[in-house]
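Enquirer: Could you work out the structure for the sequence below:
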Amino acid sequence: MDIPQWLNIIIRSSILVFILFLLTKWLGKKQLSHLSFFEYIAGITIGSIAAEVSTGLETNFFHGIYSLLVWTAIPFFAGMLAIKSKKARNIIEGKSTVVIKDGKIQEETLTKEKYSVDELLELLRKKNAFQVADVEFAVLESNGDLNVLLKKEKQPLTPADLQMDVAPEKVPQTVILEGEIVDSALAASGFTRAWLDVELQKLNVAIDNVFVGQIDTYGKLTVDIFDDKIKLPQSKPRQSLLTALKKCQADFESYALQTDSAEAKDMYNRNAKKLQNIIKKSQYLLNE
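Expert: Model (predicted):
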């Protein structure tokens, strides 16, 4: 039974997509980002071969697969050789070149790299460098990226310049995703579901309405809700303080009920009453 051409094309294409996926995974993530000359050439050729094998029904399918394997092996082994030898790496991947030094464009280098002044200025603007004279060094990397070092007086001030100690930044944790709590991220941030409930109450948002909720370095919860037309309430520091005091009081009362130690129970109850008195005396100041 002969397979219809349209079905044959679908089957060939499906198989090739799977094979290309495996071959690309074998080459590694570099093939998806910074391409060497070999990888650039191989990528174009592999795509052309795959297209021909998919639609060229008169050609032998397995001959195309063999060709794909060869063209995948070339950049793979070239990359392995580049890792082993710096000389080979310079030939295969190219070398970085200085195109601006001490605020002056290196015209010969720029011409050698086949870049025009306009293209260089465009790359500089992408690095927030709008004047050549402000640049100490500009290096054109082998993958075509331009890295720029501004002159010292043109660099923005940093806490280190002012001899200031700053707390290290932490990775923001996504604790709510499409209305569901991500417990692993919540635990990594050092908070609990009870804390999350209090923060959502401050924002007057139900968890089912939260598309994405994240905790930043300083422990602040920010949310993006499904309905963008709904306006989130502005942060009210005094109201937040009142809520925090009430939560502390509730925690003390809860601890008192949970402990079997008479001494601890008395301590929790005393502190809960102290907080209750503080809240009663200051509530008119904290209500906004």
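Enquirer: going forward, measure contacts between C-alpha atoms and count neighbours the same way
Expert: Fine.
Enquirer: Confirm that residue 214 lies within a strand, as I assumed.
Expert: Yes: assigned with DSSP: H, G, I helix; E, B strand; the rest coil, residue 214 falls within a strand.
Enquirer: From residue 23, how far off is it?
Expert: Distance, residue 214 to residue 23, using C-alpha to C-alpha, to the nearest Å: 36 Å.
Enquirer: Compare those two and say which is more crowded by neighbours.
Expert: The residue with more neighbours, out of residue 214 and residue 23, is residue 214; 19 against 16, by other C-alpha atoms under 10 Å.
Enquirer: Identify the residue spatially nearest to the more buried one, adjacent ones excluded.
Expert: residue 174 (4.3 Å; C-alpha to C-alpha, 6 or more residues apart in numbering).
Enquirer: To compare with the earlier structure, here is another sequence to fold:
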Amino acid sequence: MLIEGGKILEHNLSKNKMTMDSLNQALRQKEVFNINEVEYALLEVNGQISVMKKKQFRTVTMQDIHKKDKTKEQMPIEIIMDGQLLKDNMSLSQVSQDQLTKQLKSHQKQISDVFYAVIGSNGKLYIDYYKDQLKHPVDVE
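Expert: Got it, this is the predicted structure:
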């Protein structure tokens, strides 16, 4: 189990010699660009991952609901990895370091408490903390 209940299981990643980069790559290969869509991710014996998306993110096509979507998507921008701020990526995002710091302080956290933070293709900030419990990750707008 690499993700359980929407939480990244850092210990299991390291036990399987996986990095966040390799997990993100495997998720993208499953057409998952926003990690906050994942309820469960399992590492299979053959090295592939299986993904169960959260119910609200399971596939429904625009054709199924006869609607046209005009929203623009972007590539996800990682801003914190393994407790380290990725300053070059911050300049690519629409979130300032001050905004990020204020958001973390509102949860009594700081950058070093964050295992992974990314601005998803939907423009939402996803934060996963070290030592988090099995509850839903903070999804900040």
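Enquirer: How close are the two chains, by TM-score?
Expert: Here the superposed chains carry a TM-score of 0.46, computed using TM-score structural alignment, normalised by the length of structure 2; 84 aligned residues with a C-alpha RMSD of 3.6 Å.
Enquirer: before we move on, back to that, okay, and the residue nearest to residue 214 of structure 1 sits in which element?
Expert: In this assignment (DSSP states H and E), residue 174 of structure 1 forms part of strand 173-177.
Enquirer: Tell me the secondary structure of residue 42 of structure 2, please.
Expert: Assignment for residue 42 of structure 2 (three-state DSSP): strand.
Enquirer: my guess is it meets residue 51, correct?
Expert: Yes: the criterion here is C-alpha atoms under 8 Å, and residue 42 of structure 2 meets it with residue 51 at 6.6 Å.
Enquirer: if you count what's nearby, which of these two comes out ahead?
Expert: Regarding residue 42 of structure 2 and residue 51, a neighbour count based on other C-alpha under 10 Å identifies residue 51 as having more, with 20 against 15.
Enquirer: The more buried one contacts residue 29, correct?
Expert: No: if you go by C-alpha under 8 Å, residue 51 of structure 2 and residue 29 don't touch, sitting 10.6 Å apart.
Enquirer: ok, and the closest non-adjacent residue to residue 135 of structure 1?
Expert: Residue 135 of structure 1 sits nearest to residue 150 (C-alpha to C-alpha, 6+ apart), 4.4 Å away.
Enquirer: okay, now that neighbour: neighbour count?
Expert: With other C-alpha under 10 Å as criterion, residue 150 of structure 1 counts 22.
Enquirer: Pretty sure it sits against residue 137.
Expert: Yes: in terms of C-alpha under 8 Å, residue 150 of structure 1 counts as a neighbour of residue 137; the distance is 6.9 Å.
Enquirer: residue contacts, residue 99 of structure 2?
Expert: With contact set as C-alpha atoms under 8 Å, 6 or more residues apart in numbering, residue 99 of structure 2 has no partners.
Enquirer: Please repeat the previous calculation with a cut-off of 10 Å.
Expert: residue 105 (C-alpha atoms under 10 Å, 6 or more residues apart in numbering).
Enquirer: In which helix or strand does it reside?
Expert: helix 97-105.
Enquirer: May I see the buried residues of that helix?
Expert: In terms of neighbour count (16 or more other C-alpha atoms under 10 Å), helix 97-105 of structure 2 has its buried residues at 100, 104.
Enquirer: One more: stretch 11-20 of structure 1?
Expert: Those would be 12, 13, 16, 19, 20, for stretch 11-20 of structure 1 by 16+ other C-alpha under 10 Å.
Enquirer: for stretch 281-288 of structure 1, same thing?
Expert: residue 286.
Enquirer: Equivalent analysis for stretch 15-28 of structure 2, please.
Expert: By 16+ other C-alpha under 10 Å, the buried positions in stretch 15-28 of structure 2 come out as 20, 23, 26, 27.
Enquirer: Tabulate the residues you listed (TSV), appending secondary structure and distance to residue 79 of structure 2.
Expert: Output for the buried residues of stretch 15-28 of structure 2, formatted as TSV (DSSP: H, G, I helix; E, B strand; the rest coil; distance: C-alpha to C-alpha, whole Å):
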residue	secondary structure	distance to residue 79 of structure 2
20	helix	12
23	helix	16
26	helix	19
27	helix	18
